[in-house]
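Peer 1: Only the shape, not the letters, is given here:
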């Protein structure tokens, strides 16, 4: 622990990662001051649940209230000072101080940067009919607009775009889903799963247009005209879902010494390139020894895990992160889950029935299981987490064979 006047932990950011870090610090016995500084005006919440809370048909009768991580009372009762509606605008590692947008400065003993990210914006698209989804307020406004629109276009068929398209179709709205790639989601879930998800959207009535980029938008009476590289389309609302930019700019000033690549660069202990400064969650690019490379991951589970991991290492534990990355996405009545790292796989094995939308895809590298993608097969993912963590070597025939007990194989590997 660190004592005296330098006993304060400052957490830049007030999302799920920050909340996880604060909760872990208290659970591990840290009794110093914790100050959490967040840009948004409300306590941390679970971003993946915003679709359920504000966008699905049940939300038409009012918000479902499912996304809060911890109440403001919990933070007060546990001695965590919330400074909301405020940014950390700069850091001086030499002086162990951060500057706030309010004009105040704070001294820290340890600093955790957990500022998350923001949506990539479409250039020259300033209409109020062009929307983005990142914050609870974004979701609230989008949900209200979906209640009045008959035709919606979604630009970007990643997870956010796909989930919004599914939610809009569930409300009976006509949806056009545009993506510049030939197979949307391929980078995230691989070719097999991406093709299946595309067909699921088409069968639900979504017009999926691939290889198509939006070049310009302009207001027309009652809606928008979207010009693409191939065509034009009219809609009442355009949801732009082109990915995320990590919020690193306030820590990039010359002289800070904080290394930044595709996020703030941290080692397996969540340490940045300067002493006493850590980073975690969507803003971080962490070296993962399990996969032997740095990864920038933009998923809720990773943010929560890295928040915990950063907290114990701020307390001097020296525990390297070796998690097998996991995420999920709910679209219509289907759940897709992924565990591991798809990159550099040299063999792909399919298990189950793709034609019945119930199957898993195992990605192998040099015979070792590196990643598992599963559609409506949660048991395969449960076993897959252990198989990936162990670098298990099951033959393609064993993986394909429905009689192979993956959970038993995973248990044997972890004895």
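Peer 2: That came in fine, so what should we check first? Not measured: the values here are computed from a predicted model.
Peer 1: Please count neighbours and contacts with C-alpha atoms only from this point.
Peer 2: OK.
Peer 1: Pull out the buried positions in the strand or helix carrying residue 198.
Peer 2: For residue 198, the host element (DSSP states H and E) is helix 186-203. Buried residues in helix 186-203, counted by 16 or more other CA atoms under 10 Å: 186, 188-190, 192-195, 197-198, 200-201.
Peer 1: Can you lay out the residues you listed as TSV showing distance to residue 180?
Peer 2: Shown next, in TSV, are the buried residues of helix 186-203 (distance: CA to CA, whole Å):
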residue	distance to residue 180
186	12
188	15
189	16
190	16
192	18
193	18
194	14
195	15
197	16
198	14
200	19
201	17
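Peer 1: hold the first one in mind and look at this next one:
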């Protein structure tokens, strides 16, 4: 293998470049990114970046890293097609040969089909350019409406409140972050955001955005009520970027479908990150995960596979969200849990919810309780499930319950 190309300059693409060199690939290595920036940390965009004075990104690796490791960066360039027969990428301004390819195409923000969504002062957040525009706007904003009570929406709602803005969060579902966390966690963050001074309305779908002279002035709920807004932030999920893979004839289904070693339906092509659909060993069905951890770990697996060192992907998934002074950490996947055990008192601002399927621990949601989270990562990796009675009893030191091997 002489030429490996990487499509995408996010966490997965940058990690793939680093891993390929670390694993011994010494051929030509080219990373193509539509963004003009060196690959950067994305999580701070909704928090520290918006609040800070500096508009620079937090680079994942400095420019010198790519130079010293012989990674060619084609920034501000797009891949228009994958020509599998010829083994080349068709770029917006040329061609690039490959005999190995990493798809790290990521995802884009979901744009709901709401009238007025394209008006001025309506913002989506995915890239640093999005964040720069939103930061500039928030300096002048007064009435901010956040559409969506998921991670990004709530992080931005907390940031806007810290900046002194009037904030209203509109969530169509009965609770915040309802698809991913336990009801007790949802309730805690509802109280948190209201304590911060935000208005949070559940079961309030949006019907339209109301404008004057091309700029939004209000958000109209399905009930007909109008909430004043000079700035609207939309955070209702993301859509995987699968179009280029699909056009190339690769198997796609809610993501680019890969096997347990991250191979696509073409063994010369691997994929990693938010755009990937893979069969999860614990759930027993395909999933697509959107997290830094998953992107990085899948990129490591994909890189090894390209170099003939394939191993099954078995990384334990974990996620986090910082909202105000609360740190939410999740490990494992709780969607198939049939019971839960609380540990700690939500009123204290530090507690966890342990999720079980039968007697098997499958996930832990933690608020300001890093020890539980780190133990969960170790336990789930080892296949260990702590007894429910030990979890429920705070007098038990959970660090002692796992037998030493």
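Peer 2: Nice, thanks for sending it over. Here the structure is a predicted model, which is why all the values come from computation and not from measurement.
Peer 1: quick one: TM-score?
Peer 2: Their TM-score after superposition, calculated using TM-score structural alignment, normalised by the length of structure 2, is reported as 0.95; 401 aligned residues with a CA RMSD of 1.6 Å.
Peer 1: Relative to residue 264 of structure 1, which of the buried residues of helix 186-203 of structure 1 is nearest.
Peer 2: If you rank the buried residues of helix 186-203 of structure 1 by distance to residue 264 of structure 1 using CA to CA, residue 188 comes first, at 21.3 Å.
Peer 1: picking that back up, remind me what the helix holding residue 198 of structure 1 packs against, helices and strands.
Peer 2: When contacts are defined as 3 or more CA pairs under 8 Å, 6 or more residues apart in numbering; DSSP states H and E, helix 186-203 of structure 1 packs onto strand 207-210, strand 368-375.
Peer 1: State the span of structure 1 onto which stretch 128-142 of structure 2 is aligned.
Peer 2: Mapping stretch 128-142 of structure 2 onto structure 1 (TM-score structural alignment) gives residues 136-150.
Peer 1: What lies in contact with the matching stretch?
Peer 2: Residues outside stretch 136-150 of structure 1 that contact it (CA atoms under 8 Å, 6 or more residues apart in numbering): 47, 50-51, 54-55, 59-60, 131-133, 168, 172-174, 236-237.
Peer 1: if you set the cut-off to 6 Å instead, what comes out?
Peer 2: For stretch 136-150 of structure 1, contacts defined as CA atoms under 6 Å, 6 or more residues apart in numbering pick out 54-55, 173, 236.
Peer 1: how close does the residue nearest to residue 124 of structure 1 when sequence neighbours are not counted get to residue 261 of structure 1?
Peer 2: Leaving out its chain neighbours, the residue that sits closest to residue 124 of structure 1 by CA to CA, 6 or more residues apart in numbering is residue 216, at 7.3 Å. In this view, residue 216 of structure 1 and residue 261 of structure 1 are 30 Å apart by CA to CA, to the nearest Å.
Peer 1: Neighbour count: these two, which is higher?
Peer 2: Between residue 216 of structure 1 and residue 261, counting by other CA atoms under 10 Å, residue 216 is the more crowded of the two (15 against 10).
Peer 1: Which single one of the contacts of stretch 136-150 of structure 1 is nearest to residue 127 of structure 1?
Peer 2: Nearest to residue 127 of structure 1 among the contacts of stretch 136-150 of structure 1, with distances taken as CA to CA, is residue 236, at 11.2 Å.
Peer 1: if I line the two up, what does the closest one land on in structure 2?
Peer 2: Using TM-score structural alignment, residue 236 of structure 1 pairs with residue 230 in structure 2.
Peer 1: Might you report the residue contacts of that match?
Peer 2: 143, 217.
Peer 1: what do you get if the cut-off is 10 Å, keeping everything else the same?
Peer 2: Neighbour list for residue 230 of structure 2: 120-122, 137-138, 140-145, 211, 215-219 [criterion: CA atoms under 10 Å, 6 or more residues apart in numbering].
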